[in-house]
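J.: pasting the structure only:
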């Protein structure tokens, strides 16, 4: 292999391994939470790997850009926090399918994207933080319940997080695997890929409790940041086509148990940055290699599922929680940043009544935004369920309603100004 090709190929393989190892436990735990058995969970993981791989290959080759797809890790955490819904696993499959169709529709009709963008950013971030909170508490619970297994995992994660951050979660996973193998009586798994098709069912509670929040967290916490990462490296891929492609991949994978795929965010930087290749025009080779590698990793879904089933559930949740700590911190910061950044007192020395009134009104709006975020966060994190619908939806509804209540005059004034313009 030419030396100029070796670097992006290695970068692509690292991108796939890090993406897979960092969060496949979240995927399996989420699918099990909504009713999948071991074969169905393995099938869902395989479907996601194939959908991610094929989508990445198609977009990379078509545009000669380092466009990398990934599964929705926040979406998997959502499934774990939501749990079973009316209609069982078949209803969850139906929700995955509807989510994929919604992502495709957003790519086809930009007005839908603008509608999603109207959701207050602090409210969306607080909903995601509420989803992640319970899972990120799992490492603490694991230390209490299985200390001999959990403490080495956390220590290795912390050390790698300090000295080789990219490998922190894979290292913690490796430590967990060692602990599982040492303590497990035996390990049996399907050597061949597990494919377990499912017929979707459609229930109201699954649409509201899974499909809608899954669509929102996938768009807000994956697709939009993923585009920002690519833009930061100077790339301008067609966002509408990316949504169409990832939405189609989500819809196709849903029949085998895949919950959602999207544009990669964090792992996208591994293939799009200068570490992949000095020449930006050749970095697409890294994303192409990543797609191929992800399909190969999907063939190990049966082994991964067998390891997860042998482990104490709290240990698997602990590894998943460690993987999502960064996302939790970012979500909390985004949810409560507005008031801290822009709530300062005006010291310009212009003591007019109009300026003071504007400052007071602006501070009130910012404070209400923080309060809306807090409202969303506590309702989502509470885990309450009404009418078979999980807390993610109720948190979004409560926070959004409170935000509108506190800002309805400003929203009305903004609408009037837009219409008059």
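T.: Noted; the coordinates are in hand. Bear in mind the structure is a predicted one, so any value in this text is a computation, not a measurement.
J.: from now on I want contacts and neighbour counts done on CA atoms only, so please keep to that.
T.: Noted.
J.: for the nearest residue to residue 16 once chain neighbours are set aside, what are its contacts?
T.: Spatially, and ignoring its direct neighbours in sequence, residue 16 is nearest to residue 290 (5.0 Å; Cα to Cα, 6 or more residues apart in numbering). With contacts defined as Cα atoms under 8 Å, 6 or more residues apart in numbering, the neighbours of residue 290 are 9, 11, 12, 13, 14, 15, 16, 53, 56, 68.
J.: second structure for comparison follows:
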């Protein structure tokens, strides 16, 4: 019998699954007290999204309830999943994503203009605030200027601590309770006619959503649906921090992006997501006993997708730990080799419905950073792969143009 590797996953973080697989498409193990198989690479990605697997019960409750909330689409299957997925896709359309991007552009313009008034800023903190200020009004959520910073901190705290045992997890639990109560209050307010939600907004659609029987979702489930649109947008702040690090370390790409090279922006964004994925693994459960790429799994057994290892597979990504957006300037890559936000079909499967939001918000931030005059002082830009989600240790400290110019003149 295989030994349980749950503690090993918690201690090792992102490299765990690839180390266990050692280049194999699938390897048997034990996780969370269940028989499991870890899969990766294109074959593993395709198998992970096989309909013989389900998502319900695949995540331990302390993690799933904290990050996603009760009744989340991430833990649903079949008709129930399709119905809830349609709710998200009704909010996230090409037109609405473009509108969100325009809001983000305005917020970044305001933020970067204010940098000259401050000696230093932490890019990660700025991104959290900018994205919250953009996404809440876009989602139809009424939030005054005084409330936005608090909600931004709470959303970031949930994301920062969901997979980190200790004080960060406790802070995440407290933040999740507070943000959940706030979201339920918004839903109740809309349903009672006390809060106005613009037609077609995430808040309006969540408040009006029904289940398969046509029964209106509970306040908690509707609040979860709302937060599952808002929270991932704030999560893009982690990618923005790594983008700031990459722009500093690769000034030739900063110049291309600042010069208006749209292909360079798209390639840069994809490489940031490939090199620095948000989660190390994803999980599903077997509906019935079955063979998974040569490994026999019982009903209820876990199938774990190696996200980080797939995005760093040297068979598909030469020198996988090297930052090189040029990988994305040639022919389109195999979508099953790039899964920072999951794989499969976004409409019918479990691929993240907010992937277009991530791409848009990250592209907007990258352009704003490339064009904003700033310097990056000496700091620790390293990151810890044993911590999930990881982040440059400094948060990426920037000095505004006024301070940078003075430093240049003293040389």
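T.: Done, it's in. Here the structure is a predicted model, which means the values were calculated and not measured.
J.: can you give me the TM-score here?
T.: In this superposition the chains share a TM-score of 0.26, using TM-score structural alignment, normalised by the length of the second structure; 178 aligned residues with a Cα RMSD of 7.2 Å.
J.: which element is the residue nearest to residue 16 of the first structure on?
T.: Under the criterion of DSSP states H and E, residue 290 of the first structure resides in helix 284-298.
J.: may I see the buried residues of that helix?
T.: 284-298 (16 or more other Cα atoms under 10 Å).
J.: tell me which two in these are the farthest apart.
T.: Largest separation among the buried residues of helix 284-298 of the first structure by Cα to Cα: 284 and 298, giving 21.4 Å.
J.: give me the neighbour count for residue 250 of the first structure.
T.: 31 (other Cα atoms under 10 Å).
J.: how much space separates it from residue 263 of the first structure?
T.: 12 Å (Cα to Cα, to the nearest Å).
J.: ok, residue 133 of the first structure next?
T.: Distance from residue 133 of the first structure to residue 263 of the first structure, by Cα to Cα: 23 Å.
J.: more neighbours: those two, which one.
T.: Set side by side, residue 133 of the first structure and residue 263 show more neighbours around residue 263, with 31 against 22, by other Cα under 10 Å.
J.: just among the contacts of residue 290 of the first structure, which is most surrounded?
T.: Counting neighbours by other Cα under 10 Å, residue 68 leads the contacts of residue 290 of the first structure with 34 neighbours.
J.: using CSV, lay out the contacts of residue 290 of the first structure together with distance to residue 405 of the first structure and secondary structure.
T.: CSV is the format used below for those (distance: Cα to Cα, whole Å; DSSP: H, G, I helix; E, B strand; the rest coil):
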residue, distance to residue 405 of the first structure, secondary structure
9, 53, helix
11, 49, helix
12, 48, helix
13, 49, helix
14, 48, helix
15, 44, helix
16, 45, helix
53, 44, helix
56, 42, helix
68, 40, coil
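J.: so which of the residues you listed is the closest to residue 113 of the first structure?
T.: For the contacts of residue 290 of the first structure, the nearest to residue 113 of the first structure is residue 68 (20.7 Å; Cα to Cα).
J.: show me the strands in the stretch 251-400 of the first structure, by range?
T.: For the stretch 251-400 of the first structure, strands defined by DSSP state E, counting those that start in this stretch occupy the ranges 261-263.
J.: ends of stretch 304-320 of the first structure, what's the gap?
T.: End-to-end for stretch 304-320 of the first structure, by Cα to Cα: 14 Å.
J.: show residues contacting that stretch.
T.: For stretch 304-320 of the first structure, using Cα under 8 Å, 6+ apart, the contacting residues are 22-23, 25-26, 28-29, 38, 41-42, 135-142, 145-146, 149-150, 153, 169, 172-173, 176-177, 180, 184, 187-189.
J.: among those, which are in helices?
T.: In helices, judged by DSSP state H, the following of these are found: 22-23, 25-26, 28-29, 38, 41-42, 135-136, 138-142, 145, 149-150, 153, 169, 172-173, 176-177, 180.
J.: in the stretch 1-150 of the second structure, which spans are strands?
T.: Going by DSSP E, counting those that start in this stretch, the stretch 1-150 of the second structure shows strands at 26-31, 34-39, 53-54, 120-122.
J.: and the first one, what other elements does it pack with?
T.: What that stands for is strand 26-31 of the second structure. In this structure, strand 26-31 of the second structure packs against strand 34-39, strand 295-297, with contacts taken as 3 or more Cα pairs under 8 Å, 6 or more residues apart in numbering; DSSP states H and E.
J.: what's the angle from that strand to strand 34-39?
T.: 150 degrees (axes from the mean of the first three to the mean of the last three Cα atoms, to 10 degrees).
J.: mind checking which of the ones in helices among the contacts of stretch 304-320 of the first structure are buried?
T.: In these, the ones that pass as buried (16+ other Cα under 10 Å) are 22-23, 25-26, 28-29, 38, 41-42, 135-136, 138-142, 149-150, 153, 169, 172-173, 176-177, 180.
J.: nearest spatial neighbour of residue 160 of the first structure, chain-adjacent residues omitted?
T.: Nearest one to residue 160 of the first structure, counting by Cα to Cα, 6+ apart, is residue 168 at 4.6 Å.
J.: and for the one you found, the neighbour number?
T.: Residue 168 of the first structure has 24 neighbours, counted by other Cα under 10 Å.
J.: same check on the one 3 residues further on?
T.: Neighbours of residue 171 of the first structure under the rule other Cα under 10 Å: 23.
J.: again, but for residue 268 of the second structure
T.: The burial count for residue 268 of the second structure: 28, using other Cα under 10 Å.
J.: please apply the same query to residue 367 of the second structure.
T.: Neighbours of residue 367 of the second structure using other Cα under 10 Å come to 21.
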